[in-house]
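> Quick one, structure for this:
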Amino acid sequence: MAFHLKTSNPAFTPYFWNDNGQHTSTMTVRGIFIKSVLCIMAIMAVTFGIWTLHEQGVDVSWFTYGGLIGSVIISVIISYKTHWAHILVPLYTITKGCFLGGFSAYVRAKFPDMPYQAIGVTIVAFFTTLVLYQTRIIVVTKKFRSVIITAAATIFVVYLISFILNFFGIKTFIWGTSWVAIIFNVVAAIVASLSLLLDYDFIERHKNRAPKYKEWLATWGLLVTLVWLYVEILRLMRKLAIKF
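Predicted coordinates:
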């Protein structure tokens, strides 16, 4: 059975889920939950390890950039080799842990409690959106999907252009602490939170239908959104702390 639904998360596009074969074992919410928890725990372990290295005076910038580049490369491979997800997603988890560890280590050096606060806000956002989805207070409609997809794509383009310009020494507004930069971060965090609703919706439509190995793809999709949300929250909190 083929599904033609859209989501702002690239891991939840129909390309990864269309499957006309017969499978004795199918994807379950329980399986996704277990894999997601294990991956999150692994990310946290790697992050704490890099924090320790940073406290010892080690330059962790290599972890930051290496983790970022590595996660992008692995994501591209997953896109084409979905059957390798059970191997690639754990590797993606490690690279994301390296990126988050290095990225948040610099914030933690100046604001020791901020990463923990950002984790707390991310957890609250996750469960809040889950409750909103399960209770159908927010219904994921076609129009809702279109708005979130458009917003997420726009934010991605802005970040991409800003990163490219940054290599040439040109700083765009998103890196500063102006009100425009802060508002952009707020909007990005809200869109990231609402993207979770699209992920829940897509998983619900495919549970007990998609083959078992695609639990790893669903886990990857959730990690992509949660990491994005955490980074946006941490950047926003840092900007607010500096400005005020």
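
> make it CA atoms for all contacts and neighbour counts henceforth
Will do.

> and the gap between Phe144 and Thr47?
Separation of Phe144 from Thr47 (CA to CA, to the nearest Å): 34 Å.

> which of the two has more neighbours?
Thr47 (23 against 14; other CA atoms under 10 Å).

> Could you report the distance from that one to Leu236?
The spacing between Thr47 and Leu236, counted by CA to CA, is 20 Å.

> let's see this one next to it:
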Amino acid sequence: MALGGNPVFNGKNFRGAKQAPPVPQNPYGQQFNQAPGRAPGQVMDGHAAWSAQQQNMTNEQLQQMYNQPAAGPADTGRMTYDDVIMKTVACLVVLIIGAGVTLFVAPALSTTLMIVGALGGFVLALVNTFKKQPSPALILAYAGLEGLFLGGLTRILDGMYPGVGLQAVIGTLAVFGVTLVLFKSGKVRATPKLVRFFMIATIGYAVFALINMVMMWTGAVQSPFGLRTELTIAGIPLGVFIGILAIGLAAFSLIMDFTSIEEGVRAGAPERYSWVAAFGLTVTLVWLYVEIIRLLAILRGDD
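Model (predicted):
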């Protein structure tokens, strides 16, 4: 996996998750390396085993065996792109359901659920990130809690600046689609230099976000978005520049997610790791959506 990518994939290197292929079997259940008349566990070399099998099979049986399609990744319990797509869709469906709850309940309850979703989602994000084996239930629970948070956030910002919610959804889908096309075309890759820049920029952004949060909580700044709107550069709120940087970082995080998934499929990782891939994509998409809707709100507030 690309070093410095989505922390969800750290410690779950797909390249180290290869499965040993199952022992080939003929359509009638007898293993190729077990010759008739030999004790169980007494193994023959491949050529001798195959010759012994041939002697005990009719031409019709041989032809039937040859006509069978080769086993694909899904047949051998390995991760496939279809697995990742279906599980990512499942996470997003649960997320949308959670968002729908906070969008349509009473305002006071919506705010409470948003806070619960934010705190619960953060806790489950850590649990799922450091958990050795993926848990579908915990991953879907994370998606549902993040849905509560995103729905509440969207309700607040869309109430202040009508239309930003829909614009943020469209923007998130657009960035995801463009990033995927660029990755598939090979025009953008997670090179070591870009990964190092991503790590440095992400750490810097995290430090800024932490300082900004503390200043807002302590009342040091009174602006709705803290330093993002309190400070300006050439008359443009600092949050615009920070937001564009953050969206770029989230987009590059998608590139590294795609790289990890590609490596997992190529390495023949176990099928359960498709849940890790779906979780990683969900985490990045949540981050991307939050940055886009916040940037849109800052731009609308500056009008």
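
> Now for the residue mapped onto Ala90 of structure 2 from structure 1, how many residues are close by?
Ala90 of structure 2 maps onto Leu38 in structure 1, with residues paired by TM-score structural alignment. Neighbour count for Leu38 of structure 1, taken as other CA under 10 Å: 15.

> following the helix or strand containing Leu38 of structure 1, which helix or strand shows up next?
Using DSSP states H and E, Leu38 of structure 1 sits within helix 29-55. For helix 29-55 of structure 1, the succeeding helix or strand toward the C-terminus, using DSSP H and E, is helix 61-80.

> Quick check: that following helix compared with structure 2, mean distance?
Superposing on structure 2 and averaging over aligned pairs (mean CA distance after the TM-score superposition for structure 1), helix 61-80 of structure 1 comes out at 1.6 Å.

> which bit of structure 2 covers that helix?
With TM-score structural alignment applied, helix 61-80 of structure 1 matches the range 111-130 in structure 2.

> List the buried residues for that stretch?
Buried residues in stretch 111-130 of structure 2, counted by 16 or more other CA atoms under 10 Å: 111, 113-118, 120-121, 124-125, 127-130.

> what does stretch 102-110 of structure 2 give?
102-103, 110.

> what's in contact with stretch 261-279 of structure 2?
Under the contact criterion CA atoms under 8 Å, 6 or more residues apart in numbering, stretch 261-279 of structure 2 has outside partners 1, 8-9, 14-19, 73-74, 77-81, 83-85, 87-88, 91, 134-136, 139, 257, 260.

> So which of these belong to helices?
81, 83-85, 87-88, 91, 136, 139, 257, 260 (DSSP state H).

> Take those residues and write them to CSV, including neighbour count.
Shown next, in CSV, are those (neighbours: other CA atoms under 10 Å):
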residue, neighbour count
Tyr81, 13
Asp83, 19
Val84, 23
Ile85, 15
Lys87, 20
Thr88, 22
Cys91, 24
Pro136, 18
Ile139, 24
Asp257, 25
Ser260, 24
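
> Distance to Asn67 of structure 2 for those - can I get that in TSV?
Output for these, formatted as TSV (distance: CA to CA, whole Å):
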residue	distance to Asn67 of structure 2
Tyr81	26
Asp83	27
Val84	30
Ile85	31
Lys87	33
Thr88	35
Cys91	39
Pro136	37
Ile139	41
Asp257	38
Ser260	35
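
> Nearest to Tyr161 of structure 2 among the residues you listed?
Cys91 (27.9 Å; CA to CA).

> For the closest one, give its distance to Thr232 of structure 2.
In this view, Cys91 of structure 2 and Thr232 of structure 2 are 38 Å apart by CA to CA.

> got it, and Asn10 of structure 2?
37 Å.

> swap in Thr76 of structure 2?
57 Å.

> what do you get for Phe252 of structure 2?
In terms of CA to CA, Phe252 of structure 2 sits 26 Å off from Thr232 of structure 2.

> So which of the two has more stuff around it?
More neighbours surround Phe252 than the other of Phe252 of structure 2 and Thr232, with 22 against 14 (other CA under 10 Å).

> what do we get in structure 1 for the more buried one?
Phe252 of structure 2 maps onto Leu194 in structure 1, by TM-score structural alignment.

> ok, and that match, which helix or strand is that part of?
Counting by DSSP H and E, Leu194 of structure 1 is part of helix 179-206.

> Check which residues of that helix are buried.
Buried residues in helix 179-206 of structure 1, counting neighbours by 16+ other CA under 10 Å, are found at 181-182, 184-203, 206.

> do the same with stretch 111-121 of structure 1
Buried residues in stretch 111-121 of structure 1 (16+ other CA under 10 Å): 114-115, 118-119.

> Which stretch of structure 2 lines up against stretch 135-148 of structure 1?
Counting by TM-score structural alignment, stretch 135-148 of structure 1 corresponds to 185-198 in structure 2.

> which residue lines up with Arg238 of structure 1 in structure 2?
Using TM-score structural alignment, Arg238 of structure 1 pairs with Ala297 in structure 2.

> For that match, give its distance to Asn212 of structure 2.
The value you get for Ala297 of structure 2 to Asn212 of structure 2, if CA to CA is used, is 17 Å.

> For the two, indicate the residue with more neighbours.
Remark: of Ala297 of structure 2 and Asn212, Ala297 carries more neighbours, 22 against 17, as counted by other CA under 10 Å.

> Give me the distance from the helix or strand harbouring Ala297 of structure 2 to the chain's centre.
Assigned by DSSP H and E, Ala297 of structure 2 belongs to helix 273-301. With CA atoms, centre = their mean, to the nearest Å as the basis, helix 273-301 of structure 2 stands 11 Å off its chain's centre.

> which of the residues in it are buried?
For helix 273-301 of structure 2, by 16+ other CA under 10 Å, it's 273-299.

> what's the answer for stretch 169-177 of structure 1, then?
174-175, 177.

> how far is that stretch from where the chain is centred?
22 Å.

> Likewise for stretch 198-214 of structure 2?
21 Å.

> what's the average distance of that stretch to structure 1?
Averaged out, stretch 198-214 of structure 2 is 2.0 Å away (mean CA distance after the TM-score superposition for structure 1).

> Run through the residues that contact Leu92 of structure 2.
143, 282.

> can we see that at 10 Å?
86, 98, 140, 143-144, 147, 278-279, 281-282, 285-286 (CA atoms under 10 Å, 6 or more residues apart in numbering).

> can you put the residues you listed in a markdown table and add distance to Met216 of structure 2?
Below are the contacts of Leu92 of structure 2 laid out as a markdown table (distance: CA to CA, whole Å):
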| residue | distance to Met216 of structure 2 |
| --- | --- |
| Met86 | 40 |
| Gly98 | 27 |
| Leu140 | 32 |
| Ala143 | 27 |
| Gly144 | 27 |
| Gly147 | 24 |
| Ala278 | 33 |
| Phe279 | 30 |
| Leu281 | 30 |
| Thr282 | 28 |
| Leu285 | 25 |
| Val286 | 22 |
